[in-house]
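*Asks:* Need coordinates for the below:
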Amino acid sequence: MQRSAFLAVTVCALLSVSGTSQVPVGHLQPLGSHRPADKEIDAYDEVISPEEFWEKYASQRKPVVFRGAGRHSAAMGLWTDEYLSRQYGRLEVKLEGKREKLGKMPVGEVGVGRDTIENFLKTYKNEDKYIVSQLPEPMYTQVSVLPCLLCGTFKRRLLEVNLWVSSGGSRSLLHRDADNAINCLLHGRKDWIMVDPAYDDFVSMAEENEGALGGFSLVNVDKVNLVRHPDFKKVHWTYSNLSAGDCIFIPYGHFHQVRSYERNVAVSVLFARLTEFSSQPDCPDNGSLPAWDLLSNQHVAWSYPGHGEMSMGNTDPEHIRELLLHASQESGKGYIDKQLFMEELCSAKELPKRPPGQTYGPDFEQCWTLVDPDEDGKVTADEISSMADATLKQLTVFLEQDPANMPDYEYYSLSHEAVRAFVGTVLRRKKSVSEKDFIAEYSLRLDGSEVFGRKLFARLDSTGRGYLTEEDIPSSSSNVFDEYYRDYGKEDMANRQFEKVLRPELEPEDIEVPHNIPRDESEPDDGDDDDADDDDGASPLEEDSEVRFQSTASRTEL
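*Replies:* Okay, the predicted model is just below:
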């Protein structure tokens, strides 16, 4: 009876939307409500050969799922909260909020946006925080790489490995990434909506900096505004439900939106955007699979030891080689000179080019010294082709330093004006302020961390008294706040547009909104009972999955 009433309301609502008003079907409804999914993403019970993976999927930029492939990783059985805390607790990871770009940046034991694994696991079930980080290298020994990536060009072009951990209930914007990835879910469940690049022209995008290959859509995935984004009605989509042990290939530039349920742990192996694949020299001659192997036995272009600066999101160093080779060809001389090299760097950093003879600064000069060690004033195409990986990586870091990768990211995230105003307000309000009270105010008013609040207090308390007064307010010429003068470099146009356009549309609270991906409730459980009594990450499709199937079918028939 309950189901019939639900269907009657649904059908009436849909008839009203599609028949008597001009409001588009799916308007202000969750992503995917505007039309049924085209199909479920291709799925295999076994990993296919590198050649077949290239021909059918990677070369076509077509997603595919490998059911159960993640079960070859020891991490799937070992990585409970207790084990991770005991074995890897002091390793550092990056944090984000569970709803992408919404809410304040989480604060961890290390600072804003950074935590130790141990502290994260103590707090993540009760706080809005989510590990989205490079995987620390010590953890590589318990992750297996899919055999389709273990020979030929794929093996030589592994870029980065990332870790995702949440208590469930996380959801992303509709976005696309600059590199290929195979994402393996080790615990929990995730639902994926995928949109082929063929529909790029119909997806409203935040304006990215020139040359950016990733990015996110300005469409609100919880309530798609089809009046503001009318072309989105033309967008087709596919989907997949992933359970623990499943791995999904996400092609570069392929829009996707992801929702997680229950405790979630995933590892993603990124590899290069390739235009061709060679099975030489190490793929099996008969087209069979290479043997499974550990991540710790592979060369990964950008790795992270577990402390210090990360390189998450850095460009494939080979693209720097391609940029320089292209410049040498365009020059018509078969080489690049210093002036052309500087112009290429300026273009890549989106800085204005300078007139011939004008200096570019010591950082640029150091880059030229890297590429022209013989000091003959030019770099030939042959020299570029044989350039060492280490040199290419140094150039990449110069071009693309991301403050969020720095252990002292907090200095970038807070402006010196805000910090100066905070200090003045706090010290004028009381006769004296203890270190404990100062740190508490710093955390409350600036959303800063305890460790950085303590550092600021120490700089202000130059005499070591253990308390501060109004007399300790620094003069305008003081260098106390110098650390907070750090600059991002490039202006982030996409985030500026997000704040202006998309944030006002989004729910202020972390409300779970159901969406339209069918789920097979007969899928096997991953055996993880850690959160059996925790409803926070429950799937919105779980409560009335059969009814949702029916309502989707009714809309389709209409």
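*Asks:* When you work out contacts or count neighbours from here on, use the C-alpha atoms and nothing else.
*Replies:* OK.
*Asks:* how many neighbours does residue 172 have?
*Replies:* 17 (other CA atoms under 10 Å).
*Asks:* Residue 446 versus the residue in the chain sticking out farthest from the centre, what's the distance?
*Replies:* Distance to the chain centre peaks in the chain at residue 431, reaching 45.4 Å (criterion: CA atoms, centre = their mean). Using CA to CA, to the nearest Å, residue 431 is found at 21 Å from residue 446.
*Asks:* Kindly report the same for residue 413.
*Replies:* Distance from residue 413 to residue 446, by CA to CA: 10 Å.
*Asks:* So between these two, which is more surrounded?
*Replies:* Taking other CA under 10 Å, residue 413 and residue 446 do not tie; residue 413 has more neighbours (20 against 16).
*Asks:* Please name the spatially closest residue to the more buried one (chain neighbours excluded).
*Replies:* Among residues not flanking residue 413 along the chain, residue 112 sits closest, at 7.9 Å (CA to CA, 6 or more residues apart in numbering).
*Asks:* What separation do you get for the one you found and residue 135?
*Replies:* According to CA to CA, residue 112 and residue 135 sit 19 Å apart.
*Asks:* returning to that earlier point: around the residue nearest to residue 413, how many other residues sit close by?
*Replies:* Residue 112 sits with 29 neighbouring residues when counted by other CA under 10 Å.
*Asks:* One more sequence to fold, the one below, so I can look at both together:
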Amino acid sequence: MAMFDVLSVILLTNCVAVLGEIPAGHLKPFGYHRPPSVPVDQFTVGNAPKPVEFYEKYVKPSKPVIFRDVLVNSDAYRLWTDEYVRHNFGEMEVRLEGKKEKKHMPPLGETYLGRDNLRHFVDTYHQKGNNVYIVSDLPSKMYKDMGVAPSFGACGEMSRRIVEVDIWWSGGGSSSIIHKDAFNQMNCLLNGTKHWKLIEYKYEKDIYKHPEPENEIGGFSDINPEHVDLIKQPKVKNVEWSNITVYAGDCLFLPKSYYHQVNSEGTNNKAVSLLFSRFDHEDNLDFSDCTENTDFKSVRSLGEFTVQWPFKGKGKMVMGNSDLEGIRHMFLEEIDFVKKNDGVVDAAYFDGVLEGYAGDGIDIDTSQIFRDMDRDGDGILSADDLKSMTTDDLRHTALQMERYEPSNHYEYEYSIMPFEGVWALVKLCAKQHKEWDKNTWLKHYKQIGGSDLFGGEIFGRLSEGKTHITSSQVTDEILYKALNKWVTYWAPQYSSLEAPPTDFSQRTLWNRLGFRWLTEETINAVRYGAQDKRLDKEENDVNKDEL
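*Replies:* The predicted structure is shown next:
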């Protein structure tokens, strides 16, 4: 933050203090501005609503509800100790984040940045100073142990619209920002305690939502939930909220787009969340299989249900993909709209619809997707075409339209370790050492969060198979070629640059980054200050001053 801005804030705060008008809760955690006032209904298995009632009273009007002790008899609740998970699911892979959302770098797993296997995780997550937090697809091998609350899973269409299943697991002490999720979800706690602060969607205008593309249905607030600045963000005082605590065995229904902030407690804090369809513009769901013979009290195994995007525990993950049935419904609505206006959805019309759906930055082959969906090959997309598509057909189509998400891939490190940070680190090594070996380089690279695997790749390319690198051989052209994959997988959300680096000229890159000299502080500012462009302006000003 510039010195003038700092003095302005101090003076403003002092003036407000003199006038006796410092807002209640200023610079305190979110919620101190006013007491919680929005009640949340609670049920047990004995009095919980049946699926139809649950949908009509809670899902449809986007109203949260807690189901107490609903999973205490499930295998996941009873069996998922560290030893059981290590023995039965140890080689399954999971995605990692830091415990403090958007503040901590994704930790390094056994091999990859931001990814680990469960064996290594359970052996290390209690170590002192460990910052690891599983936020991941739940490997499908674990579905059989996980229970599904009867109000959701006993019968009905809701239970047939599970989009993905996620696991959240840490040694406690994790906290989130204020954010909303795209889908409805049943978030079930298996170990530990979670404290939830819930905010209705209608207060979005008062929580300073960070700007996002129009087609994004998730999102987050720019408010610092630990220190709310009610002078800079005065509209927060209007926000009514709910304060709830969820215990092991409980499930919370969290509606789509419902803002929330979560703090986790307990040395083993583990939750599984079933994300299911938003049901936008779908008022009448099918509950015809709910009969007088349906068991509305017993918890069913998740293994009995179809999940649109299962993750096998290896390879590409699937977090954040689209609702397949939502895609079907979207195109059925479009076909119906065009038909009412005496038109048809042909290839030309479809091209415009699909470009609008995908948004900017996604290169899709609309002609191929149209051919895949036009099941009878008559050149017209019809309702019958859409209705005949299987889940596998829809998944194949959706994969052609999905935006690339770096954290779902083994190549994540190429994106989250931004080109400019690695580039500058090599320059620093060349400045400090006339000659250096692989161990020296890896020591530097790992200090900024990188892995042996990817650091070794850089050394191999720079050294061209030799045991040492001399500073004189590290020309800008050679360095740019060595970091080719960092260019290929460049992602704007992790970079200080406005566009992929296309010029290996040191002068050009130097000017774009604003460097005046190269120091370890400069490296860290690039590395940690540019993790996410969604930092607020004050934080960006601090980084610029440091540089």
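*Asks:* To which residue of structure 1 is residue 440 of structure 2 aligned?
*Replies:* Matched by TM-score structural alignment, residue 440 of structure 2 corresponds to residue 437 in structure 1.
*Asks:* ugh, typo on my part, it should be residue 325 of structure 2
*Replies:* So, by TM-score structural alignment, residue 325 of structure 2 is matched to residue 318.
*Asks:* Doesn't its match belong to a strand?
*Replies:* No. Looking at residue 318 of structure 1 with DSSP: H, G, I helix; E, B strand; the rest coil, it is helix, so not inside a strand.
*Asks:* That one: neighbouring residues, count only.
*Replies:* With other CA under 10 Å as criterion, residue 318 of structure 1 counts 16.
*Asks:* Work out for me the element the nearest residue to it once chain neighbours are set aside sits within.
*Replies:* Ranked by CA to CA, 6+ apart and with sequence neighbours excluded, the top spatial neighbour of residue 318 of structure 1 is residue 392, at 7.3 Å. Using DSSP states H and E, residue 392 of structure 1 sits within helix 389-399.
*Asks:* Residue 336 of structure 2 too?
*Replies:* helix 324-340.
*Asks:* Packing partners of that helix?
*Replies:* helix 383-387, helix 391-399 (3 or more CA pairs under 8 Å, 6 or more residues apart in numbering; DSSP states H and E).
*Asks:* Need the contact partners of the shortest one.
*Replies:* Contacts made with helix 383-387 of structure 2 from outside it, assessed by CA atoms under 8 Å, 6 or more residues apart in numbering, are listed as 328, 331-332, 335, 373-376.
*Asks:* hmm, 6 Å instead?
*Replies:* 332, 374-375 (CA atoms under 6 Å, 6 or more residues apart in numbering).
*Asks:* okay, those residues in TSV with distance to residue 221 of structure 2 next?
*Replies:* Formatted as TSV, those follow (distance: CA to CA, whole Å):
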residue	distance to residue 221 of structure 2
332	34
374	41
375	43
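*Asks:* Can I get these in JSON lines including neighbour count and distance to residue 164 of structure 2?
*Replies:* Below are the contacts of helix 383-387 of structure 2 laid out as JSON lines (neighbours: other CA atoms under 10 Å; distance: CA to CA, whole Å):
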{"residue": "332", "neighbour count": "19", "distance to residue 164 of structure 2": "23"}
{"residue": "374", "neighbour count": "21", "distance to residue 164 of structure 2": "27"}
{"residue": "375", "neighbour count": "18", "distance to residue 164 of structure 2": "27"}
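*Asks:* I'd like to know which of those residues is nearest to residue 483 of structure 2.
*Replies:* Proximity of the contacts of helix 383-387 of structure 2 to residue 483 of structure 2 (CA to CA) peaks at residue 374, which lies at 42.3 Å.
*Asks:* so what corresponds to the closest one in structure 1?
*Replies:* Residue 374 of structure 2 maps onto residue 372 in structure 1, by TM-score structural alignment.
*Asks:* Likewise for residue 220 of structure 2?
*Replies:* So residue 220 of structure 2 corresponds to residue 216, using TM-score structural alignment.
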